[in-house]
Every structure is written in C-alpha cells, then in structure tokens.
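**Student:** only geometry, no sequence info:
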C-alpha cells in the first residue's frame, strides 16, 4: 500500500496595482486614496503605506513635475510578505536627497518621513528622463 503525504503549498501570489496620475496636488491626493483603497481591498494595513505614498507622490508633483507628463504609482505585494511602493516621475535629472531642513522650515522633511517609516527605500535612476523612488514595508502576517 502506497501512502502519500500531502504537503501544503504556499501561495506565491503577487498583487500589483499601477496607475498614472497628473502631477498636481489633486493627483498626489488621489494616489494616497487609491493606495489605501487597494490595500484595504487586499486586506492589508494601509496607514503607514498611506503616509509614504503621500510623501512620494507630493515629491513627484513638486520636484518631479514636467508639464504634460504624468507620474506613476505602483504598489506590489510579493510572496515575501513585502509591500513595495514605487513612484516614478519624469525628472530624472533631479535626484532626491535627504538633508536636515531648517528647524523653522515648513517643508523639506518628506524623505526623512519615508526613511523613518519604511523598512527600506531607495532611488532608481532612468530610463531617461525618469527616476523611481521606492519604499518597502515588511508585512506582518
């Protein structure tokens, strides 16, 4: 008699959401709202991701804006229980850098917030004329 033991298969489903948005304040707000909606739909926590998307989308509209060219938001949840947030704009000639802003400044803290909230983040230059700023969050099962 042959006896077979069933081994559970782990699902390696990858979910992705991608959208092009206008490089305006409205486009940045819509990026955050769409990210929250999709993460909620996928049953994932969205609060930290919403803050990161808001900062990256705002940077794309303020520092990466080129008239007539949209920015792209991409959310990917991979098999390693990791959420990757990517925002691509068309100003590859302007790479972001973290720096300590003047204590009285009303702006300049976006990437510091991303750095504090994300488990990892970085910049991918190109292809010309683009750049992508990404952040990853490790999801707790």
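**Tutor:** Perfect, thanks for sending it. From a predicted model like this one, the values you see are computed outputs, not experimental measurements. Residues are numbered from 1 along each chain as shown.

**Student:** only C-alpha atoms for contact and neighbour calcs from this point on.
**Tutor:** Noted.

**Student:** Pull out the buried positions in the helix or strand harbouring residue 49.
**Tutor:** Per DSSP states H and E, residue 49 falls inside helix 47-62. The neighbour-count check on helix 47-62 (16 or more other Cα atoms under 10 Å) flags 49-61 as buried.

**Student:** Please apply the same query to stretch 112-121.
**Tutor:** Neighbour-count burial for stretch 112-121 [16+ other Cα under 10 Å]: 114, 115, 117, 118, 121.

**Student:** For the third one, which non-adjacent residue is spatially closest?
**Tutor:** Setting aside the residues directly before and after it, residue 117 is nearest to residue 48 in space (Cα to Cα, 6 or more residues apart in numbering), at 6.7 Å.

**Student:** Take this one as well and set it beside the first:
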C-alpha cells in the first residue's frame, strides 16, 4: 500500500508491505525500500542508510520475531518537508524486545553476530521499540536527511 497524507507543504508518503518471515522476505523488504525511496527522489545518503537499517530490522524480524504462519510488516513514512524518514518493522513476537549489543552485558565482544542494532544506532538518528497489538512489537528508526 502506498499513499500520501494531505497536509501543508510536501505531502507525507506512507508505504506499507506485509512480507513473509523468511530470508527471502527480509531481502525483499530491503529491495522494496530502496525502490520506493528512489522513486520518491530521496537523497542517495538517506536511501543508503535506510537500506542498511531496513536490512537489519527485517533480518531481526525474521530471525527473532518469527511466529510460524505470521508475516512481518515493513512501513516507510517519508516526510520530505521535514527531511525525515521513519522505518518501522513489525513482527509477531512482542515478548522478545531488542537490545543493542553495546548495552547488553552478556554480549561477547568476540562474537560474529549480534551487532545489528549497534549498526542501526549508528545509522539512525533515533530508534525505539513499541508494542504492536495484539501480541507483537514494532521497531522504529528515524533517519534525518543530512542533505549530503
């Protein structure tokens, strides 16, 4: 689904897609996000940062938020007037809340996985996690266009 929200100045565009909770679904989320942002004329810097954020959040939804038979949802909310993009990935596992490796004392510094949210922290201006009724969660990341 793709629609514009009426308002003052440039309209806010929202793109939403349900995807299978598989590696293929995670890859498709990344590709769809890039295609949507390019079609909206989003800067290369913002598109590249968003691509990596979507890839990490979608991979986490597939790896840690998967419930058999349930999809995950990708939502992009683009506000060109404010130079802001919000990436949301919702999954069915509200009982598993994300923690970036740097704040988790149980993280092994020599581990080869578990740094995805650290990357999201570095690329996004802000991220958080909120409940997604009835039993899921949404991880949201906000990215500002630096104009670079």
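**Tutor:** Nice, I can see it. Remember, it's a predicted structure, so these values are computed and weren't measured experimentally.

**Student:** Could you check how far the residue nearest to residue 117 of the first structure is from residue 34 of the first structure?
**Tutor:** From residue 48 of the first structure over to residue 34 of the first structure the distance is 14 Å, taken as Cα to Cα, to the nearest Å.

**Student:** Just the closest of the buried residues of helix 47-62 of the first structure to residue 109 of the first structure, please.
**Tutor:** When those are compared for distance to residue 109 of the first structure (Cα to Cα), residue 55 wins out at 9.0 Å.

**Student:** Which residue comes closest to the closest one once chain neighbours are left out?
**Tutor:** Closest residue in space to residue 55 of the first structure, ignoring its immediate chain neighbours: residue 110 at 5.4 Å, by Cα to Cα, 6+ apart.

**Student:** gap between the aligned partner of that neighbour in the second structure and residue 99 of the second structure?
**Tutor:** Mapped onto the second structure by TM-score structural alignment, residue 110 of the first structure lines up with residue 116. From residue 116 of the second structure across to residue 99 of the second structure, the span is 10 Å (Cα to Cα).

**Student:** Please identify which of the two sits among more neighbours.
**Tutor:** With neighbours defined as other Cα atoms under 10 Å, residue 116 of the second structure and residue 99 compare such that residue 116 has more, 19 against 15.

**Student:** what's the spacing between that one and residue 27 of the second structure?
**Tutor:** Residue 116 of the second structure is 15 Å from residue 27 of the second structure, where distance means Cα to Cα.

**Student:** now swap in residue 84 of the second structure and tell me
**Tutor:** 23 Å.

**Student:** Spatially central residue in the first structure, please.
**Tutor:** Nearest residue to the geometric centre of the first structure (Cα atoms, centre = their mean): residue 85, 2.2 Å.

**Student:** Counterpart of that one over in the second structure?
**Tutor:** Using TM-score structural alignment, residue 85 of the first structure pairs with residue 87 in the second structure.

**Student:** right, and the helix or strand after the helix or strand hosting that match?
**Tutor:** Taking DSSP H and E as the criterion, residue 87 of the second structure maps to strand 84-91. Using DSSP H and E, the next helix or strand after strand 84-91 of the second structure towards the C-terminus is helix 116-123.

**Student:** Next, report how far that following helix is displaced from the centre of its chain.
**Tutor:** 11 Å (Cα atoms, centre = their mean, to the nearest Å).

**Student:** Which other helices and strands does that helix contact?
**Tutor:** Applying 3 or more Cα pairs under 8 Å, 6 or more residues apart in numbering; DSSP states H and E, one finds that helix 116-123 of the second structure contacts helix 44-64.
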